[in-house]
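Visitor: Here is my input; please provide its structure:
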Amino acid sequence: MNDSHYRPNNVLTKREREVFELLVQDKTTKEIAAELFISEKTVRNHVSNTIQKLGVKGRSQAVVELLRMGELKL
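Guide: The predicted structure follows:
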């Protein structure tokens, strides 16, 4: 295995990443739910799960941490 191409597993699931990519585009929970064809509750669950994984206190801190980690791009 070539170490220069190795990347550890991503912190986010595919769906969590999709939710947060839309969040950084200033989409509301309702808009994200409609775009991804999921319920608003499911969007909130993805956000909550990510906040717990990162050990932060809210959406804004989660976005900042994900940007810092290179998990999200603006």
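
Visitor: From now on I want contacts and neighbour counts done on CA atoms only, so please keep to that.
Guide: OK.

Visitor: Mind jotting down where the helices sit in this protein?
Guide: 14-23, 29-36, 40-54, 59-69 (DSSP state H).

Visitor: before we go on, could you also do this sequence so I can check it against the first one:
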Amino acid sequence: MSRFHHSILTKREHEIFLLLMKDYATKEIAKELGISEKTVRNHISNTIQKLGVSSRAQAMLELIRLGEFSLD
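Guide: All right, here's what the predicted structure looks like:
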């Protein structure tokens, strides 16, 4: 059985939130992924909206709760 499940996140959203979980700032994420800070913020906003939460922190908690990320 595959350990992968269908993600509610796009590949890019997943990459961004993985870096957010590692305490990267928006500017650092943009540099790491070779995209603009505005694009990073747009992806974060889209994810927050998709999850029905109101902040990055709540989005991260919800993604952990949903099994998208683990704390190990």
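
Visitor: Quick one: closest of the helices of structure 1 to H5 of structure 1.
Guide: helix 59-69 (17.3 Å; C-alpha to C-alpha).

Visitor: Onto which residues of structure 2 does that closest one map?
Guide: Using TM-score structural alignment, the residues of structure 2 aligned to helix 59-69 of structure 1 are 56-66.

Visitor: what sits against K73 of structure 1?
Guide: E21, L67 (C-alpha atoms under 8 Å, 6 or more residues apart in numbering).

Visitor: if we can go back for a sec, in the match of helix 59-69 of structure 1, what counts as buried?
Guide: Across stretch 56-66 of structure 2, burial judged by 16 or more other C-alpha atoms under 10 Å covers R56, A59, M60, L61, E62, L63.

Visitor: What's L18 of structure 2 aligned with over in structure 1?
Guide: Match for L18 of structure 2 (TM-score structural alignment): E21.

Visitor: and the closest residue to its match other than its chain neighbours, what does it touch?
Guide: Using C-alpha to C-alpha, 6 or more residues apart in numbering and skipping residues adjacent in sequence, the residue nearest E21 of structure 1 is L72, 6.9 Å away. Counting by C-alpha under 8 Å, 6+ apart, L72 of structure 1 makes contact with R17, F20, E21, V63, L66.
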